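J.: Quick one, structure for this:
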Amino acid sequence: MSETMQSLDQLAALKTTVTGADAPTYTKKVDKFGRAYATGKRKDAVARVWIKPGAGKITVNSREVETYFARPVLRMMIQQPLVAAARAGQYDVICTVAGGGLSGQAGAVRHGISKALTNFEPELRSVLKKGGFLTRDSRVVERKKYGKAKARRSFQFSKR
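T.: Alright, predicted model coming up:
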């Protein structure tokens, strides 16, 4: 800092500008069939999701979403990214999901749909990011420790 600034013009000349080239740009990623692919994860469940323009039909493991996810809460959870992006009924969703239970699988499908939507329409990224749909929920089951009955529960204590 041997030099001292004499005016604001000199300070403005030193200012580095961030150009549009430095900012990340997201492009549309579709395969030869016009589908966007993404992988969603939640707990132990992993979902592979393909979306394409259509009538809004959702298929999970070759079954209708109403038969695979019987609970309305799980179906609502899957629809959340499409509703948030105002694209409900505009895309057909085909997904295969494995591992975990139904709740984890629904979360994995939701995460996969969100990522596939951003691959198909990159301008939806800000809406989905703001809703928290693109963030992978990192909470998993805590491991069992030795000397304990479960992860934290101790064995029953006997005084005598």
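J.: contacts, neighbours, all on C-alpha from now
T.: Noted.
J.: Which positions within the lengthiest helix in the chain qualify as buried?
T.: Secondary structure of the chain per DSSP state H: the longest helix is helix 102-120. Buried positions in helix 102-120, judged by neighbour count with 16 or more other CA atoms under 10 Å: 102-120.
J.: Repeat that for stretch 123-138.
T.: The neighbour-count check on stretch 123-138 (16+ other CA under 10 Å) flags 124-125, 127-128, 133-134 as buried.
J.: Please give the structure of this sequence too, so both can be compared:
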Amino acid sequence: MVEKNTYFIGVGRRKTAVATVKLMSGNGVIVIDGKPIEERFTRIQERNVILNPMMVTDTMGKFNAVIKVLGGGVTGQSGAIAHGIARALEKTDEKLRATLKSNGLLTRDDRTKERKKPGLKRARKAPQYTKR
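T.: Got it, this is the predicted structure:
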């Protein structure tokens, strides 16, 4: 296991959100931007996304996490936090890498918003066509 005073840092990214995760041995308390996870993410789907790396590796309740997240919306932030937790868990024990990798938790999801093109209203939406 991990010593009491050591912690592991993982940086996760998703869309425009960036999360810095500090994992330390503890009893499973997760604090995001100074608030508990239940208060910060009220929807169960986001909480499941965040806790997925710990569920997959059977480390629920073994680590406390202090998380700072910047940018993006709720979905991007939850994905960034999950990515950061997965990276930090990998640093705690190298044996967890195979499990995390096989579940796709170490791969950065590079899908971002497509840029607006000139002559179009949005990325792909064209102005309405008029025949005459």
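J.: and the longest helix of structure 1, which stretch of structure 2?
T.: On structure 2, the counterpart of helix 102-120 of structure 1 by TM-score structural alignment is residues 74-92.
J.: before we move on, what about stretch 84-91 of structure 1?
T.: Mapped onto structure 2 using TM-score structural alignment, stretch 84-91 of structure 1 covers residues 56-63.
J.: Report the buried residues of that stretch.
T.: So for stretch 56-63 of structure 2, counting by 16+ other CA under 10 Å, buried means 57, 60, 62-63.
J.: Please compute how far that stretch lies from its chain's middle.
T.: 16 Å (CA atoms, centre = their mean, to the nearest Å).
J.: so Gly100 of structure 1 sits right up against Ala47, yeah?
T.: No: using CA atoms under 8 Å, Gly100 of structure 1 is not in contact with Ala47, being 10.7 Å away.
J.: Which one's more surrounded, those two?
T.: Shown here are Gly100 of structure 1 and Ala47; by other CA atoms under 10 Å, Ala47 has more neighbours (27 against 15).
J.: Now for the alignment partner in structure 2 of that one: which residues touch it?
T.: Superposed on structure 2 with TM-score structural alignment, Ala47 of structure 1 falls opposite Ala19. For Ala19 of structure 2, the contact set (CA atoms under 8 Å, 6 or more residues apart in numbering) comprises 11-13, 67-70, 77, 80-81, 84.
J.: show me where structure 2 has strands.
T.: Secondary structure of structure 2 (DSSP state E): strands located at 7-14, 17-25, 30-32, 35-36, 63-70.
J.: tilt between the second one and helix 74-92?
T.: Going by axes from the mean of the first three to the mean of the last three CA atoms, to 10 degrees, strand 17-25 of structure 2 is angled at 40 degrees with respect to helix 74-92.
J.: Tell me roughly how far strand 17-25 of structure 2 lies from structure 1 on average.
T.: When structure 1 is overlaid, strand 17-25 of structure 2 sits 0.4 Å from its aligned residues on average, using mean CA distance after the TM-score superposition for structure 1.
J.: For Gln156 of structure 1, see how far away the closest residue to Lys41 of structure 1 other than its chain neighbours is.
T.: Nearest non-adjacent residue to Lys41 of structure 1, counting by CA to CA, 6 or more residues apart in numbering: Ala108, 4.3 Å away. Ala108 of structure 1 sits 37 Å away from Gln156 of structure 1, taking CA to CA, to the nearest Å as the criterion.
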